[in-house]
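Trainee: only geometry, no sequence info:
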């Protein structure tokens, strides 16, 4: 179980690193004015999303389910786990919302400003903090 937990934590860290960096690329992409810069950001966003973010998300979810499998009665009876899983579901929604913006930016039809993406970039922090607190403190 400890090996599964270790790899789960590694996957979570990688996933959140990608969720923190991808919207930052959107900021720079939205600010870019020349075709060469825009093309560079399209490539960087695609590689980050497909090569790191999505595989890390899948690993996080599969390893998390594996951890639940070790003691499902305890975990599913815990209020903190329900809250955590709800926040993880929001992380998945955020992940796919990033894909939505990535496609819009790639097709040059995104109407969002770099200021919007600066705010959007901060949202994963508001998911990560309560998730960590719920897992470590287990308040209910």
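Mentor: Here it is on my side, so go on. Since this is a predicted model, take the numbers as computed values, not measurements. Numbers count the residues shown, from 1 in each chain.
Trainee: alpha carbons only for contacts and neighbour counts from here, please
Mentor: OK.
Trainee: secondary structure element for residue 132?
Mentor: Assigned by DSSP states H and E, residue 132 falls within helix 123-137.
Trainee: From residue 35, how far off is residue 96?
Mentor: 26 Å (Cα to Cα, to the nearest Å).
Trainee: more neighbours, the two?
Mentor: Neighbours per residue (other Cα atoms under 10 Å) separate residue 96 from residue 35, with residue 96 holding more: 14 against 9.
Trainee: List the buried residues in the helix holding residue 132.
Mentor: Within helix 123-137, the residues that qualify as buried are 124, 127-128, 131, 134, counting by 16 or more other Cα atoms under 10 Å.
Trainee: tally of neighbours for the residue lying closest to residue 127 once chain neighbours are set aside?
Mentor: For residue 127, ignoring the flanking residues on the chain, the nearest one in space by Cα to Cα, 6 or more residues apart in numbering is residue 87 at 6.2 Å. When neighbours are defined as other Cα under 10 Å, residue 87 has 17 of them.
Trainee: try this one next to it:
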């Protein structure tokens, strides 16, 4: 199995990077949709229904599969001998960043369910602030992998 993973390394890495890009796009866009939903649309009417559809499809069709693919290909990369040295700090900071990114994803899913129930307790400004979370986590993850601090 290790030989197969080693041979497939460039493909696994490429698929991991593509999955991360798709996931990050959703993590950046969904909170932005929430900003407009909270500030411009409200919690009823046809535009509310349209925003619910856009938010649900973004989460279910793009973000969830991309997150799952990111995790699968990332775990496969970790399983290839020589890719990760767990005695260093960087794999742990990357892992912490990915877990935090996953928690943020789940938080967004919860906010989407709230909008679907006609409930929203956050303002557009609060969603704008939360929109910075994936950027900060991305910086941590990329610096961990590239600089290997």
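Mentor: All right, it came through fine. Everything numeric in this text was worked out from a predicted model, so none of it was measured.
Trainee: isn't residue 139 of the first structure right next to residue 81, touching?
Mentor: No: applying Cα atoms under 8 Å, one finds residue 139 of the first structure not in contact with residue 81, separated by 10.0 Å.
Trainee: So the two - more neighbours on which side?
Mentor: More crowded of residue 139 of the first structure and residue 81, by other Cα under 10 Å: residue 81, with 19 against 10.
Trainee: ok now do the counterpart of the more buried one in the second structure, which residues does it touch?
Mentor: Superposed on the second structure with TM-score structural alignment, residue 81 of the first structure falls opposite residue 91. By Cα atoms under 8 Å, 6 or more residues apart in numbering, the residues touching residue 91 of the second structure are 84-85, 144-145.
Trainee: Kindly report the same for residue 85 of the second structure.
Mentor: residue 91.
Trainee: same thing but 10 Å
Mentor: 78, 91 (Cα atoms under 10 Å, 6 or more residues apart in numbering).
Trainee: On the three-state scheme, it is what?
Mentor: Of the three states, residue 85 of the second structure takes coil under DSSP: H, G, I helix; E, B strand; the rest coil.
Trainee: hey, where'd the helices end up in the first structure?
Mentor: Remark: helices assigned in the first structure by DSSP state H are 2-31, 35-48, 54-70, 72-76, 79-106, 114-120, 123-137.
Trainee: how near is residue 13 of the first structure to residue 27 of the first structure?
Mentor: Applying Cα to Cα, the value for residue 13 of the first structure to residue 27 of the first structure is 22 Å.
Trainee: show me what contacts whichever residue in the second structure pairs up with residue 97 of the first structure?
Mentor: By TM-score structural alignment, residue 97 of the first structure lines up with residue 107 in the second structure. Neighbour list for residue 107 of the second structure: 101, 113 [criterion: Cα under 10 Å, 6+ apart].
Trainee: ditto for residue 11 of the first structure
Mentor: Residues near residue 11 of the first structure by Cα under 10 Å, 6+ apart: 5, 17, 52-53, 55-64.
Trainee: Geometric centre of the first structure: which residue is closest?
Mentor: residue 19 (4.1 Å; Cα atoms, centre = their mean).
Trainee: can you name the residues of the first structure that stretch 54-66 of the second structure overlays?
Mentor: The aligned range for stretch 54-66 of the second structure is 44-56, by TM-score structural alignment.
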